[in-house]
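Peer 1: with the sequence up front, the predicted model follows.
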Amino acid sequence: MRCNGINKKKVIIIGSGLAALTVAERLCQHCHVIILTKSNKDHSNSIKAQGGIAASVSQTDHWKIHYQDTMMAGCFYNNQMAVNVLVEKGPLYINKLMEQGLEFDRDRNGDLLLGKEGAHQKRRILHAGGDATGKVVMNFMKKQIDGKVTIIEHEVVLDLVIENNTCIGVITSNSHEQLTTYYADHIVLATGGCGGLYQVTSNDPSVVGDGLAMAYRAGASLSDLEFIQFHPTMLYLNNRNYGLVSEAVRGEGAILVNDVGKLVMKDTHPLKDLAPRDVVARAIQTEMTNGKTVFLDISMIENFSMKFPTISSLCEQANIDVDTGLIPVAPGAHFLMGGVVTNQVGETTVDGLYAIGEVACTGVHGANRLASNSLLEGIVFSNLLADQILLTPTDVSVYRKTNAMDKKTYTPVGPLPNLAEIQEVMQIHVGIERTKQGLLDAKSWIEQYDFRSYRDALINNYTPIQIRTVNMLTTCWLIITSALKRTESRGAHYRNDYPLINDHEWRNKQIIRKRLETEPRKMTGVGQ
């Protein structure tokens, strides 16, 4: 492989979640790998994941059934080939991890304890530490790369260095606002989604769409940004969000009720409380709009605290006694189905730039992600990207690190909004239910600020803190523009001015994906 030898290929990975660590682990024996993360390396959505990893590892299951469930949850908007790759290769990579020593929860006989979640026909969710799967898997992966990968924390990537439609490096800022330019043969975006742009979210606060904004300025194609999944059950009390209540709780029998005892999902969907997430989230939102409080009734789950220690800890923080059997919940921004357009090996439309994990759009999730497919996506497509980089016969570049001036003089720029203001606009106008007028109002509010600048002007005129705000505004504008373009309600994108269509009709309208992707769906370039 070209990565062997003294002159190793240089790979920069932006982000420190599961997708980032997976590709780093595969490459570190052959390449010089650097992980850049804007906060602590443990600040990622992956480490917060509770539910588990979906994979057809049981003898009573099959990847073709997993395929059907993924397509159904995605409203048949999925890229069928990408789904096929995900569910067929998933068990292979999971088994490899277990062979390396990753331990999932098992029963007394040593058999895997497989959970069931919404829209799954089979029990296929592998979990570890009860409801601490993300933490267990991430700690395992960190051990695999310990001492083999350079991890630089609190180094904010401000922008990508592009020459002739090729990404050759990144510009960063550290905690002292010192600018540094790193060059490498391959630049990998693993920055996650954009849930932090909303008031109520399951995401780490650092996840606000930076990778999407940088890729957009670099000229990469983006798609499906209107599809933002809201998890139905965040622990929400007195206008405060305490964290995610895993769908695995409903998989064990918990049901949604309102404050007068009505069963929220009884007549809403054939799968009731295990319906796809978009359906459950809208049902809860409707109850809340009508002035009701919604609870997750867990009274039928024995030994709840033992089965769900993480959630029990959240309840303790909120002064909720789980023995009462009721946990107050509300929907929160959870997962972005769209992102930077890639093929199945992570290549974007910009040479040398790759994207994996939530920031990428392979089309595997369609209009609505199937529960517990996200960690699986990070594992499968990161392995495929690693294979691609190892086999790519590129010339080894000269690795350079250029420090800019310690103190930089910035040209004054106009005022920018704060995070709370951005979150309020997104929550009100670009949330679970959307209207044309609301989207237009949000777009008008965003466009009053000067954020659509060319890269050189951005770096030269804005402080690093301002650039982060510019990234948020850019991502918000992209999401809103996408939501205005999609004049239909499908999956996680629900517009009050367009009716929903049932699953059978989606089967007959799969051509819509092709049509929208070949029309002005991929927004590229600056300021378009």
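Peer 2: Arrived safely, thanks for sending.

Peer 1: alpha carbons only for contacts and neighbour counts from here, please
Peer 2: Fine.

Peer 1: how many residues are close by Leu112?
Peer 2: 18 (other C-alpha atoms under 10 Å).

Peer 1: Gly192 now?
Peer 2: By other C-alpha under 10 Å, the residues close to Gly192 number 34.

Peer 1: contacting residues around the residue nearest the centre of the chain?
Peer 2: Ranked by distance to the mean C-alpha position of the chain (C-alpha atoms, centre = their mean), the top residue is Glu358 at 3.5 Å. Contacts of Glu358 were listed using C-alpha atoms under 8 Å, 6 or more residues apart in numbering, and they are Ala190, Thr191, Gly192, Gly193, Phe335, Leu336, Met337, Gly338, Gly339, Ser374, Gly378.

Peer 1: which of the residues you listed are buried?
Peer 2: Among the contacts of Glu358, those that count as buried by neighbour count (16 or more other C-alpha atoms under 10 Å) are Ala190, Thr191, Gly192, Gly193, Phe335, Leu336, Met337, Gly338, Gly339, Ser374, Gly378.

Peer 1: helices of the stretch 251-400 of the chain, start to end?
Peer 2: Residue ranges of the helices in the stretch 251-400 of the chain, as given by DSSP state H, counting those that start in this stretch, are 277-289, 304-307, 309-317, 374-391.

Peer 1: one more structure, for comparison:
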Amino acid sequence: MKQTDVIIIGSGIASLQLANKLTKTLNVIILTKMERNTCNSYLAQGGIAAAIGINDDPYFHYLDTLEAGGHHNDAEAVLAMTKEAPDLIKGIWQAGCRFDEDQDGRLQLGLEAAHSKKRIVHSGGDATGKHMVDFFSSNLGSNISIEQSVYVYELILNDQMDTCIGVKAKTSDGENEVYYADHVVLATGGCGQLYSFTSNAETATGDGMALAYIAGAELADMEFIQFHPTLLYVNGSTRGLISEAVRGEGAVLVTGEGQRIMGDIHPLMDLAPRHIVSQTIYEYLKKDIQIYLDITEIEDFGIRFPTISQLCAENGVEIDKGLIPVVPGSHFIMGGVKTDLLGRTNILGLYAIGEVACTGIHGANRLASNSLLEGMFIGSRLAEWINHTPAVYKNTKKSDAVKIELYRPLGTLPEIEELKRTMMDRTGIVRTRAMLTAQKEWLEQFSFDEWMDAPLEQMSAAEIKQFFMYITACLITESALERTESRGGHFRDDFPNEDNANWMKKRIVHQRKKVKDGKHEYYQTSLAT
């Protein structure tokens, strides 16, 4: 058993920002299920958005965020973030985080999809996430320890089931360990690995969402999945992300014959919102027409985009020929564990920050390069709140040992590759009632109720991951079936238009609840406005 003040599960930008902002009098443990840099933040290419240009303003950033989000956003939260963004960027820049500068020493600003102004700050061309994670990691204080290859599989609640007091985890040698803390923070990232095509790190399997759901936390907006339009596609597989910034610098989407595909689709053409570009590419793929990024108009591509150039070279794509084969794939989930602007959930002592959380900032579709910004924004706010909030959660009962129950036979779970394929086919870029119903019925055959009480202590980390992916897939599919409109990252071919009268601000909320006889309502969905 280990006791500390704050446990943070995950090691991306939101986690590191929180850890660095916490007072040095607090002892902090960061738990990562793999190596510390195996996370989506480390892979982030494009950059971080902030209205710091001469002709820009946080209000313009605010309007762009609402437009991209289908006006499903929490407008007050968006305005607060966009107002704070310039100071957040300037603060870490002045502290030594190196961003790309022009000859006069001013920050270079790029343009990405759905932004009305150049406001994307980047580092190392297309290695922004890596450089930011390295910077934050190098500034961690002696009060912060990082334990790698520790897989958290359960949130420990008090006897009243209303307060989180710790976590259970499996260490690298397969042993069970218990950690107690006054504050437990989920910073586990997203769930892109639920889909066969994805830009996400291999750790992004929806663990935090499943953990929160099992514990009784509320989850919201799980139907809103952003599919990035341009993943490198070689020999039937996605090989990595081709940043939005490539199109911002002048690349265009074309067929093999050189025909542009976005000209008549949207006024912003190749820089249209991601869901529109993804849907357009998807329509061509259904006709077996491969789409390419034509990069011939970008001067010195290898210098401006060194990471992408290396990725192409490693996969046999010659950038000198000017065409990069691409497909859309799962990139970001706007929904997640429902929180306020401090990262607090409906369970005392449990918080969620970063992609695992649903603050309402991203709405139905995240504006490009707002993810690193949101992680910094909420991470900083949560740190300030924890720093000024004494530990008051004393009414708890703790056990020093992990309780081992007798093993009982369980039903099967879907094989991961089949789960990914069916999610891509039925709960992917374009959805219909028939496809979603088929996916829901397929998922329901795998004994959901029985698995919800599985003795996870006796299972391997691989089995637990499979179970968590299954839970998250169920939540996404059910949410997508419930929302009978198209908005942002959720496109229903049978309901192709936005329904502002009924759905604009309405969220689909999931929560697992206990009933009086001690059993569970395993899959309860309610609507909240």
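Peer 2: All right, it came through fine. Bear in mind the structure is a predicted one, so any value in this text is a computation, not a measurement.

Peer 1: comparing the helices of the stretch 251-400 of structure 1, which comes out most buried?
Peer 2: Mean neighbour count, computed with mean count of other C-alpha atoms under 10 Å, is highest for helix 374-391 among these, reaching a mean of 22.

Peer 1: residues in contact with that helix?
Peer 2: With C-alpha under 8 Å, 6+ apart, helix 374-391 of structure 1 has contacts from 1-3, 18-20, 22-23, 26-27, 30, 46, 52-55, 86, 89-90, 93, 186, 344-347, 356-358.

Peer 1: filter those down to the ones in helices?
Peer 2: Leu18, Ala19, Ala20, Thr22, Val23, Arg26, Leu27, Leu86, Lys89, Gly90, Tyr93 (DSSP state H).

Peer 1: roughly how far does the aligned partner of Asn373 of structure 1 in structure 2 sit from His362 of structure 2?
Peer 2: In structure 2, the residue paired with Asn373 of structure 1 is Asn370, using TM-score structural alignment. Between Asn370 of structure 2 and His362 of structure 2 the computed distance is 8 Å (C-alpha to C-alpha, to the nearest Å).

Peer 1: between those two, which is the more surrounded one?
Peer 2: More crowded of Asn370 of structure 2 and His362, by other C-alpha under 10 Å: His362, with 29 against 21.

Peer 1: distance of the more buried one from Phe224 of structure 2?
Peer 2: Remark: distance between His362 of structure 2 and Phe224 of structure 2 (C-alpha to C-alpha) = 10 Å.

Peer 1: and what of Glu314 of structure 2?
Peer 2: From Glu314 of structure 2 over to Phe224 of structure 2 (counting by C-alpha to C-alpha), the distance is 33 Å.

Peer 1: which residues sit in contact with the aligned partner of Ile446 of structure 1 in structure 2?
Peer 2: Under the alignment (TM-score structural alignment), Ile446 of structure 1 pairs with Leu443 in structure 2. Applying C-alpha under 8 Å, 6+ apart to Leu443 of structure 2 gives the contacts Pro414, Tyr470, Cys474.

Peer 1: show me where the stretch 151-300 of structure 2 has strands.
Peer 2: Taking DSSP state E, counting those that start in this stretch, the strands of the stretch 151-300 of structure 2 run over residues 151-157, 164-170, 176-186, 219-220, 225-234, 237-241, 252-255, 291-294.

Peer 1: can you redo the ones you listed as a markdown table with distance to Lys118 of structure 2?
Peer 2: Compiled in a markdown table, the strands of the stretch 151-300 of structure 2 are given as follows (distance: least, C-alpha to C-alpha, whole Å):
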| stretch | distance to Lys118 of structure 2 |
| --- | --- |
| strand 151-157 | 40 |
| strand 164-170 | 43 |
| strand 176-186 | 32 |
| strand 219-220 | 32 |
| strand 225-234 | 20 |
| strand 237-241 | 21 |
| strand 252-255 | 18 |
| strand 291-294 | 21 |
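
Peer 1: redo those strands as a markdown table? Include mean neighbour count.
Peer 2: As requested, these are exported to a markdown table (neighbours: other C-alpha atoms under 10 Å):
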| stretch | mean neighbour count |
| --- | --- |
| strand 151-157 | 22 |
| strand 164-170 | 23 |
| strand 176-186 | 23 |
| strand 219-220 | 28 |
| strand 225-234 | 26 |
| strand 237-241 | 20 |
| strand 252-255 | 22 |
| strand 291-294 | 25 |
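
Peer 1: minimum distance to Leu194 of structure 2: which of those has it?
Peer 2: Nearest to Leu194 of structure 2, of all the strands of the stretch 151-300 of structure 2, is strand 225-234, at 11.0 Å by C-alpha to C-alpha.

Peer 1: what range in structure 1 does that closest one sit on?
Peer 2: Using TM-score structural alignment, strand 225-234 of structure 2 pairs with 228-237 in structure 1.

Peer 1: quick one: the matching stretch to structure 2 mean distance?
Peer 2: Aligned to structure 2 and superposed, stretch 228-237 of structure 1 gives a mean residue distance of 0.4 Å (mean C-alpha distance after the TM-score superposition for structure 1).

Peer 1: follow-up on the earlier one: and the contacts of helix 374-391 of structure 1, which are buried?
Peer 2: 2-3, 18-20, 22-23, 26-27, 30, 46, 52-55, 86, 89-90, 93, 186, 344-347, 356-358.

Peer 1: including distance to Thr203 of structure 2 and neighbour count, could the contacts of Leu443 of structure 2 go into JSON lines?
Peer 2: As requested, the contacts of Leu443 of structure 2 are exported to JSON lines (distance: C-alpha to C-alpha, whole Å; neighbours: other C-alpha atoms under 10 Å):
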{"residue": "Pro414", "distance to Thr203 of structure 2": "19", "neighbour count": "16"}
{"residue": "Tyr470", "distance to Thr203 of structure 2": "15", "neighbour count": "24"}
{"residue": "Cys474", "distance to Thr203 of structure 2": "19", "neighbour count": "20"}
